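with the sequence up front, the predicted model follows.
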Amino acid sequence: MSKVFLSAKLPAATTKILTDHGLTVSVYAGEGLISHAELLKSVVDVDYLITPLSTQVDAAVIDAAPKLKLIANFGAGFNNIDAAYAKTKGIQVTNTPAVSTNSVAEVTVGLMLALSHRIVEGDAQMRTSGFPGWAPLYFLGSEIAGKTLGIVGFGNIGREVARKARALAVNVQYWQPHRLTDPEERSLGVQYVEFADLVQTSDFISINAPQKPDNHHQFSAAVFKEMKATAFLINVGRGPIVDEAALLTALQQGVIGGAALDVYEHEPQVTAGLEKLNNVILTPHIGNATVEARAAMGTIVANNVVLLEQGHNAKFIVNA
């Protein structure tokens, strides 16, 4: 009987799919994230590994699992896995694209609203110094209608962010290495601009791009200096796209207006000092943390195991 190891607890329905198909399932039950040493011990005799993007699956882990056929990543990204090395061992690596699109887009727009209306800052004040009373110039924020949102990374999530933002009367421009066709741009009501122009003209910049070698620290001290002094940066893509030390300095010096981060350069650690700033919102990587999205992700990873077990091809292979 084939064995499946889950390196983190997943929705119950995910495990049920596996056990209903006769697979033996074991789950890491420790506190916090699984350690590299524990993972090495846990994969020795498994046929399938299901792992969240917080677990690093490197060459050592792959070498420790001679029976391994599939690494099913519970997440759209897969930079936590040495997919190229897995391929040399005949191991397929899959991800869970698209199903978290709506959830991440909702969080992105939610962070735009929270920043512009100072919602988190206001909540903190109510819990500490309190509300001194309504006054015409008290605790002013700004509306997002009529503002310009620049989206960096215009895949499924970026496009859904654009749709939702346009419904709130926000002007949307985007940049990515490959421009959409004119009919696609017109259907979404968006405008393509070069990266430098997006940085200089956007009131909000949303990072919705995957992590790649060429976008490490794409948002640097030099880029922050080119942004509007009132602009807000939102990162729901990948942490290392932003130089967090440079971001901290820019925020402390008033170079930009504020930031909201759902992902972090050294995740799960947060650059010290960011948590002290009242123009910063920090959330614990909750972009796709909804019952609906996680259930759909679980169905994909479980079904991919079942497909391989039954002699079929898995879906969403990233190292074919």
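Ah, there it is. Residues are numbered from 1 along each chain as shown.

going forward, measure contacts between C-alpha atoms and count neighbours the same way
OK.

contacting residues for Met112?
144, 204, 234 (Cα atoms under 8 Å, 6 or more residues apart in numbering).

for the chain, just list every one of the helices.
Ranges of helices within the chain are 12-20, 36-42, 59-63, 83-88, 101-116, 119-127, 156-167, 182-188, 195-201, 221-226, 244-252, 291-309, based on DSSP state H.

want to throw those into JSON lines with distance to Pro213?
Output for the helices of the chain, formatted as JSON lines (distance: least, Cα to Cα, whole Å):
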{"stretch": "helix 12-20", "distance to Pro213": "33"}
{"stretch": "helix 36-42", "distance to Pro213": "24"}
{"stretch": "helix 59-63", "distance to Pro213": "19"}
{"stretch": "helix 83-88", "distance to Pro213": "15"}
{"stretch": "helix 101-116", "distance to Pro213": "23"}
{"stretch": "helix 119-127", "distance to Pro213": "33"}
{"stretch": "helix 156-167", "distance to Pro213": "20"}
{"stretch": "helix 182-188", "distance to Pro213": "27"}
{"stretch": "helix 195-201", "distance to Pro213": "17"}
{"stretch": "helix 221-226", "distance to Pro213": "18"}
{"stretch": "helix 244-252", "distance to Pro213": "17"}
{"stretch": "helix 291-309", "distance to Pro213": "26"}
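
in addition, the following structure is provided for comparison:
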Amino acid sequence: MKIVADENMPYVDELFGQLGQVTKVDGRHLTAQQLVDVDVLLVRSVTQVNQALLESANKLTFVGTATIGLDHLDERYLQHRQLAYTNAPGCNATAVGEYAFIAMLELAQRTESSLKGKRVGIVGAGNTGTAVARCLQAYGVETLLCDPLLAQSGDSRQFVSLETLIERCDVISLHVPITKTGEHPTWYLFDEKRLNQLKPDTWLLNCCRGEVIDNQALIQVKQHRSDLRLVLDVWEGEPQPMPELVPLVDIATPHIAGYSVEGKAKGTYMLYCALLKQLGQAPTTELHQLLPALWVEQLQLAGIPNEKALLTLLRFVYDLRDDDRLFRERFLNNNGFDLMRKNHKHRREFSALRVANSGGSDVDWMLKLGFSGVSR
């Protein structure tokens, strides 16, 4: 079996090497010729899987994308070719949720305010949006959800309209797929009109797709709305964000909100399990066997006295400021955006750290936040 995989997918050799010959490629510049006589194709969101790419894929039987989205796959064509394909829904949800939560705490410190005193609106309540809500609710922050498709599907949670969310929320975090058609398209969901409707001092976070916000309109609005705070992990026109937008953003990163060690490993592992199922085989490797130990095994806490202390603890696991600094230094470099993504291998999730309670304080809420091993 011949397997072609994006070079930035981790643990491909450890998992798929058991099944056949693995060739790693630059997913953004993959060509049709590279897929001749290939049985399995493993990609990320930077690869457009369509008829042009697959025209010479004479032996292809399986396409897997280690992402939650499918917008880069021509599903109609794959179905026409009767090719099995799958994504990895939820693989990076925890990572995105923790990224957004940390970013909000960073903004709170910079603005000398408290996240706990704000109302947060989450647009898109699927896997990633739910993960954000889980972190916020564990910390005691009020949240509102907006997801008309889930509301129509009978989801039992309470939802509000986008207009209500914009009117009532101090913080808005975006977690929707990119769609251009249907009753609720998300392309330029936040256009100039909606951006101008944001409350004074609103924090706006985008961790889904760059084109959910009209970036040119965002530049225009931000130039006369200095009160708005922005966290952008995704950008219109990736991998070449608008240079004039970056200085206007409070926290800027190169589409790595979901790039935890755990999240990326989970994405690859889900594709491994899906291919094995198609082959009628059972997994011989477990996910936990792949993950390295954190450099420290356990911390003992006497409690979390305030929000600053919480942020200090979270920085111990992942310091978002490092990626923000590197982005500003390197995004204009040749291939800088993609190189930062390729080399982003250090970030861990809260679950990698075991926290022990040595002071008798009630820190059980940290279990809900995602930390491991909290004890009384």
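That came in fine, so what should we check first? Quantities reported herein were computed from a predicted structural model and do not represent experimental measurements.

TM-score of the superposition?
Once superposed, the chains reach a TM-score of 0.81 (TM-score structural alignment, normalised by the length of structure 1), with 277 aligned residues with a Cα RMSD of 2.1 Å.

if we can go back for a sec, so which of the contacts of Met112 of structure 1 is the most crowded?
Phe204 (28 neighbours; other Cα atoms under 10 Å).

alignment lookup: it to structure 2.
Following TM-score structural alignment, the counterpart assigned to Phe204 of structure 1 within structure 2 is Val171.

now Val109 of structure 1
In structure 2, Val109 of structure 1 lines up with Phe101, judged by TM-score structural alignment.

how close does its match sit to Glu211 of structure 2?
Distance of Phe101 of structure 2 to Glu211 of structure 2, given as Cα to Cα, to the nearest Å: 22 Å.

go on, Leu230 of structure 2?
According to Cα to Cα, Leu230 of structure 2 and Glu211 of structure 2 sit 15 Å apart.

wait, Gly90 of structure 1 sits on Lys69?
Yes. Contact criterion Cα atoms under 8 Å: Gly90 of structure 1 and Lys69 qualify, at 7.1 Å.

more neighbours, the two?
Neighbours were counted for Gly90 of structure 1 and for Lys69 using other Cα under 10 Å; Lys69 has more, 20 against 13.

tell me how far that one lies from Glu194 of structure 1.
Noted for Lys69 of structure 1: a distance of 42 Å to Glu194 of structure 1, by Cα to Cα.

list the contacts for the counterpart of Val43 of structure 2 in structure 1?
Taking TM-score structural alignment, the alignment pairs Val43 of structure 2 with Thr51 from structure 1. Contact analysis of Thr51 of structure 1 by Cα under 8 Å, 6+ apart lists 6-8, 71-74.

what about 6 Å?
By Cα atoms under 6 Å, 6 or more residues apart in numbering, the contact set of Thr51 of structure 1 is 6-7, 73-74.

of these, buried ones?
Buried by 16 or more other Cα atoms under 10 Å: 6-7, 73-74, out of those.

one step back: the helices of structure 1: which one's closest to Ser2 of structure 1?
Ranking those by their distance to Ser2 of structure 1 (criterion: Cα to Cα) puts helix 291-309 first, at 7.9 Å.

mean distance between the closest one and structure 2 after superposition?
For helix 291-309 of structure 1, the mean distance from the matching residues in structure 2 following superposition reads 1.9 Å, by mean Cα distance after the TM-score superposition for structure 1.

what does Asn24 of structure 1 correspond to in structure 2?
Residue 24 of structure 1: Thr, not Asn. Alignment note (TM-score structural alignment): Thr24 of structure 1 maps to Gln21 of structure 2.

correction: the previous question concerned Thr96 of structure 1.
Aligned counterpart of Thr96 of structure 1 in structure 2: Ala88 (TM-score structural alignment).

got it, and Ile62 of structure 1?
Superposed on structure 2 with TM-score structural alignment, Ile62 of structure 1 falls opposite Leu54.

nearest spatial neighbour of that match, skipping sequence neighbours?
The spatially closest residue to Leu54 of structure 2, leaving aside those adjacent along the chain, is Ala32, at 5.8 Å (Cα to Cα, 6 or more residues apart in numbering).

wait, what's in contact with that neighbour?
By Cα under 6 Å, 6+ apart, Ala32 of structure 2 lies in contact with 53-54, 56.

aligned to it, what sits in structure 1?
In structure 1, Ala32 of structure 2 lands on Leu40 (TM-score structural alignment).

that match and Asn95 of structure 1, how far apart?
Using Cα to Cα, Leu40 of structure 1 is found at 21 Å from Asn95 of structure 1.

swap in Thr271 of structure 1?
Distance, Thr271 of structure 1 to Asn95 of structure 1, by Cα to Cα: 28 Å.

comparing these two, which residue is more hemmed in?
More neighbours surround Asn95 than the other of Thr271 of structure 1 and Asn95, with 24 against 16 (other Cα under 10 Å).
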